[in-house]
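# structure, please.
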Amino acid sequence: MMSPNKKESQKHKFMNRFQKSGLIVVILLIVAVISVIVVNTNDMEKISITFQNNAIINAEVAVDLKDQVIGLSGRESLDPDSGMLFVYESEDIRNFWMRGMNFPIDIIWIKDDTVVGFEENVPMPGNSDEIARVSSDVAVDMVLEVSAGFCAKNSLVVGDSLDIDL
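Take a look at the predicted model:
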């Protein structure tokens, strides 16, 4: 027969294991819920943008402020035919910076579906922690970020029209 103290000790060990298992289950559930939320909030609309020379960019559309602030930051790379289109409700001078970027990009300034300017090979932050900042020369209603070299490869010029189906 087991002594009451030993019985109590085994009961205590069992309860500790049960509590730890319950805690692990709760933590896993929280992680699962957060993962679902993150996946759903990063589900931006995707569109195709056709350039005057028939080059096509498959772009994620960043309309809300949260997506616009994050942009392409934190990503490891960008496919040559992909990009991110920033859409604004009004025309204004737009300022972009390369905080959190892991690769250089070209930035295309757009007004009324027409290229009004672009910045080529905007560098990612280097060891000096200097973050590149660029601004449009004129008020724009959209900005397109694409892989570095896209503008040169496609002979982009100011005045080129774009087919953007929003």
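# for the rest of this, base every contact and every neighbour count on C-alpha atoms.
Fine.
# run the chain-centre distance for the biggest helix by length in the chain.
In the chain, taking DSSP state H as the definition, the longest helix is helix 4-41. The chain centre lies 34 Å from the centre of helix 4-41; the measure is CA atoms, centre = their mean, to the nearest Å.
# next: stretch 95-103.
11 Å.
# can you list the buried residues in the biggest strand by length in the chain?
Ranked by number of residues, the top strand in the chain under DSSP state E is strand 82-92. Using 16 or more other CA atoms under 10 Å as the burial criterion, the residues of strand 82-92 that qualify are Ser82, Gly83, Met84, Leu85, Phe86, Val87, Tyr88.
# which helices and strands does that strand pack with?
The contact analysis (3 or more CA pairs under 8 Å, 6 or more residues apart in numbering; DSSP states H and E) places strand 82-92 against strand 56-62, strand 140-147.
# for Gly100, find the nearest of those.
Gly100 sits nearest to strand 140-147 of all the helices and strands packed on strand 82-92, at 14.4 Å, using CA to CA.
# quick one, that closest one and strand 56-62 angle?
Using axes from the mean of the first three to the mean of the last three CA atoms, to 10 degrees, the direction of strand 140-147 lies 120 degrees away from that of strand 56-62.
# any idea which helix or strand comes after strand 140-147?
helix 150-153 (DSSP states H and E).
# alongside the first, I'd like the structure of this one:
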Amino acid sequence: MRWIVLAGSLVFASCRSSSAPVEPGAPARSVAPARVTPPARTGPSVRVLRQSGAPVDISVEVVREPRTRERGLMFRRDMDEDHGMIFVFPRPDHQVFWMHNTILPLDMIFIRADRTILGIVKNATPETDDPREVPGDSLYVLEVNGGFSDRHHLSAGDRVEFTDIPPASE
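Model (predicted):
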């Protein structure tokens, strides 16, 4: 019985208002909502420094080994808008990609050794084996959701910065 009385007292106490009473006719006070700061990015990321406009930040998975490069984003059903996968090659070369078993349409951003965008393959059609490439040698290829490059106005010549992405030579 004591437990029931104690539990009832706790429920009653928790229901009481903790705010001070408001006088009739007094203006209502509004409280500004707390400013919410987005969480800081953690882990590997790419920042594209566009030729005009604010930088674009992308959280990435880093792929360096031949076996994981071959698999890439195959079989993925979705990817957050600000996420992608960066392929790191051992040396600059003419890179050719395909969309075999890749369900998502992708933009493929080819990046030179000097970390400028060489070119972009936009909206690559899913589940096709057509070669996707741009003329020239690249050391990195960044895959993002199809249409990302247009939505964020990315273009050849934009500079790229890396955070927590080991150099290609390691």
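# quick TM-score on the pair, please.
Scored by TM-score structural alignment, normalised by the length of the first structure, the superposition of the two chains gives a TM-score of 0.68; 117 aligned residues with a CA RMSD of 1.1 Å.
# does Gly74 of the first structure touch Met124 like I think?
No. Using CA atoms under 8 Å, Gly74 of the first structure is not in contact with Met124; the gap is 11.1 Å.
# which neighbours do these two share?
With contacts taken as CA atoms under 8 Å, 6 or more residues apart in numbering, the residues that reach both Gly74 of the first structure and Met124 are Gly100, Met101, Asn102.
# save the residues you listed as JSON lines, and put in neighbour count too.
Converted to JSON lines, these look like this (neighbours: other CA atoms under 10 Å):
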{"residue": "Gly100", "neighbour count": "15"}
{"residue": "Met101", "neighbour count": "20"}
{"residue": "Asn102", "neighbour count": "18"}
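# mind putting those residues into JSON lines with secondary structure?
Output for those, formatted as JSON lines (DSSP: H, G, I helix; E, B strand; the rest coil):
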{"residue": "Gly100", "secondary structure": "coil"}
{"residue": "Met101", "secondary structure": "coil"}
{"residue": "Asn102", "secondary structure": "coil"}
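# please report how far Leu78 of the first structure lies from Ala59 of the first structure.
Computed as CA to CA, to the nearest Å, the Leu78 of the first structure to Ala59 of the first structure distance reads 11 Å.
# which one's more surrounded, those two?
The neighbour count for Leu78 of the first structure versus Ala59, taken as other CA atoms under 10 Å, is higher for Ala59 (21 against 18).
# how near is that one to Glu8 of the first structure?
64 Å.
# do the same with Lys111 of the first structure
On the measure of CA to CA, Lys111 of the first structure and Glu8 of the first structure end up 76 Å apart.
# show me which of these two is the more surrounded one.
Legend: neighbour count by other CA under 10 Å for Lys111 of the first structure and Glu8, higher for Lys111 (19 against 12).
# tell me the contacts of the closest residue to that one other than its chain neighbours?
Counting by CA to CA, 6 or more residues apart in numbering, Val140 is the residue found nearest to Lys111 of the first structure once chain neighbours are left out, at 4.7 Å. With contacts defined as CA under 8 Å, 6+ apart, the neighbours of Val140 of the first structure are Ser90, Glu91, Asp92, Ile93, Arg94, Trp109, Ile110, Lys111, Val116.
# before we move on, back to that, Gly74 and Met124 of the first structure: who's more crowded?
Met124 (20 against 12).
# residue in the first structure paired with Val121 of the second structure?
Applying TM-score structural alignment, one finds that Val121 of the second structure aligns to Glu119 in the first structure.
# is its match inside a helix or a strand, and which specific one?
Glu119 of the first structure belongs to strand 114-122 when assigned by DSSP H and E.
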